[in-house]
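*Asks:* Curious how this folds, go ahead:
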Amino acid sequence: MKFLYIAALSLTLFSSACSKNEANAQSLDSKKKEKNLYEVKFSKLSEKYKEDKKLAVEDYYKSYIDKGGFSGGFLVAKNGEIIYEDYQGYSNFEEKEKITKETPMHVASVGKVITAVSVLRLADKKMLDLDQKVNTILEGFPYSTITVRNLLSHRSGIPYYGHFTEKAGVWDRKKTITNKDVLELLSTKGIKLDFTPDTRFTYSNTNYVLLALIVEKITKKPFKEALDGLIFTPLKMENTFVFDDMTKKNEVTQSYYANNKRMHWDYLDGTYGDKNIYTTPRDLLKLDIALYSDEFLSKKMKEQMFKGYSYEKSGQNNYGLGLRMIEPSGDGDLYTFHNGWWRGNKTSYITIRKDSATIICFNNKNSSLAYKTKALAKEFGNFPFIKDAEE
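*Replies:* A predicted model of the protein is given here:
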């Protein structure tokens, strides 16, 4: 199977009809792309360090993740250098199409990191404000106090669309729901908030469906083209795309049960921003590296991204802007990550900022082995609150 869905998108970031800010942003990004100003200068790893870490990582991978039947991609890097990577299984089991380093996989909620970065880049360009009310951007949005930041940090109180569409008279579940449909339902069906905005955290995919619509509204581009201009093209993420065309669902990497039976698609598979971003471990590493560059995302914006927003309850777990985190109460480093799960695709992305290390694992065979990456983080940082992996 060829990955036909990766079509050639326009390299023009924003149309001539865009605002002056958009035009300036386009010119700025073009110059940065040409000069490669997003490149980050890390200190070079010694050969001994790389060999020692490779042995430790490979041993862990073989012991806890690749134990037979693993299907996906695995990569560990430090200072932007790949220490170890491996690819197993099939993107299309029926056709025996193997997963390789160039195979885009559905990364489920790990894609929220990419959605968040696109919003933060727009904020950096002064094209929106994180504390801007959503109803000033999205026409018909019915909740007057919810801000963009509330959506990013899952503090809006908006319920998950997969729940309220199950209620009688809200949605015909024989029809695939889209991002615009979700907004329309919020606008017309009297969907009540789960709690007063910005009073607590509750994870809801609806937040990121709305963020994708905000990106489209601000850029005047479909989400896939907006992300191409804001992130994928500047970082040369050539095997990354937003999936938004259900007629082409057989042209992308499929997901399977443990017995290799293909999983079915349903009415919830049509939204993007909360999911439906396909990428590779190598491409995601490019984004991870760029996030160390103050040219790609300003220091001020990264400070907002990598801090917690929910302190109503005591505990170490928290959420920033598009990232989960564990904030140690005593000794230990800040642990930032995002896991994902959608229709058999279980994924993990760990970014250890203090030690500039990255651990990425995608799988398409409904296996929770991808989450075993958590204990591996102790190879690169001080995380006494992370338990060792268990068989």
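*Asks:* drop to CA atoms for contacts and neighbour counts, all remaining ones
*Replies:* Will do.
*Asks:* Which residue, other than its chain neighbours, is closest to Asp129?
*Replies:* Ala123 (5.5 Å; Cα to Cα, 6 or more residues apart in numbering).
*Asks:* now the other sequence, so there's something to compare against:
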Amino acid sequence: MRNFVRNTLAQNNTRGSIVIIKNGQPQQISNGYAWYGKKVGNGNDNVVYPTASLQKVVTAAMIIQLMNENWHTSQKFTQNTKISRWYPNLKNADNITIGQLMTHTSGIQATNTELDRGKVLSENDAINWAIDNTNNGTQGTPGTYFYNNTNYLLLAGIIIKISGQSYENNFNNRIINKLGLANTFLYQDIPSWKTDPISYVWNNGKNYQDAEYVKKTLASQLPGAGNMFTTPMDYYKIQLGLTNGSILSKSDFYYLTHLKSATTNYSGGLHLDDDHTKSAYGSLSNTHFGNWIKMTTDNRYGIIMFLNQVSGDETAQKNIGTKILDHIKPRMFDKDNNQDDQDLINISGN
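*Replies:* Here you go, the predicted structure:
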């Protein structure tokens, strides 16, 4: 398996770190350099990767936790609660539910969330910018799917408002501490002995071209939507935690992935294919990272793929992952294997 995975990556001029899961057993396999200039290898214990949109399920899970905790309090809310409760000055908030934020069906079509504005923002500053940007932008009809980071920036703000604590504190207490994760951080908390990787492209027969990394200014713009860094093995533990009671129970996970406002198979940060397979894709504008997860919902088979050198688009990256999945268990993932996360449909406008 290790040779197959490494050869598949090499043959496709791709570098990164991958966890494959077979019969419930995870195995990490890495190829190439996370930082070519310093010869830091992918899979090095000190490297933590940007998750981009793979963070969204974590934010959505914390919303479900808060729903449960406040069920018998004055702050009770459900997927059908209008977000005007928390955002009275947001355009059309009276017509948008929290479930619609979680399924990208809010109608919000705000742009430029991933255009690096060159300034490190606090969580509240980033969320307030998203509100202003939404109010000044085009608004679609609630109930129509349009993938947009703003939905999850607003969810991060709701977490702050309900809990009375920062998103950072909620993330650390509800996710990291609950799972005992040693290699998962929000960008601002990455310790000095860790490093985030550089991203590259394969170009004109050469590896490690056009180096780009996630700048602190960009990460600070995306609380709840793209400022989490981790390893594929820690992310595997997060996936386990979504159903084993550490983060959510199985019934909570079902609720999360079957929100009534969903108009596609996207719900709560994941695509769900006929209750058998979950998936998500993530990338960040002006970098070359490509992240893909595709797993069975019982977590027994699948792949978590963090790529830092690519030689093709989202479809090409998924095709590499699909070859590996077919080697793990032939034909298990045949159905709909190219219909998950539509992040890149709108990524240039996000």
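*Asks:* The counterpart of the residue nearest to Asp129 of structure 1 in structure 2 - how many residues pack around it?
*Replies:* Under the alignment (TM-score structural alignment), Ala123 of structure 1 maps onto Met67 of structure 2. A count of nearby residues for Met67 of structure 2, using other Cα atoms under 10 Å, gives 17.
*Asks:* got it, and Asn183 of structure 2?
*Replies:* Counted with other Cα under 10 Å, Asn183 of structure 2 comes out at 21.
*Asks:* Tell me which residues touch Val47 of structure 2, please.
*Replies:* Taking Cα atoms under 8 Å, 6 or more residues apart in numbering as the criterion, Val47 of structure 2 is in contact with Ala34, Lys194, Thr195, Asp196, Pro197, Thr231.
*Asks:* how about the nearest residue to it, chain neighbours excluded?
*Replies:* Thr195 (5.0 Å).
*Asks:* Could you do Thr105 of structure 2 as well?
*Replies:* Tyr145 (4.4 Å).
*Asks:* For the spatially most central residue of structure 2, give me its contacts.
*Replies:* Centroid-nearest residue in structure 2, with Cα atoms, centre = their mean: Leu54, separated by 1.4 Å. Residues near Leu54 of structure 2 by Cα under 8 Å, 6+ apart: Gly226, Gly269, Ala280, Tyr281, Gly282, Asn291.
*Asks:* run the last query once more with 10 Å
*Replies:* Shown in contact with Leu54 of structure 2 (Cα atoms under 10 Å, 6 or more residues apart in numbering): 225-226, 228-229, 235, 269-270, 279-283, 291-293, 341.
*Asks:* Which ones among these map onto helices?
*Replies:* Of those, the ones assigned to helices by DSSP state H are Tyr235.
*Asks:* Out of the contacts of Leu54 of structure 2, which two sit at the greatest distance?
*Replies:* Based on Cα to Cα, the longest span within those runs between Phe229 and Asp341 and measures 19.3 Å.
*Asks:* who's more crowded, those two?
*Replies:* Phe229 (27 against 23).
*Asks:* just checking, the match of Ala123 of structure 1 is part of a helix?
*Replies:* Yes - applying DSSP: H, G, I helix; E, B strand; the rest coil, one finds Met67 of structure 2 inside a helix.
*Asks:* That'll do, ta.
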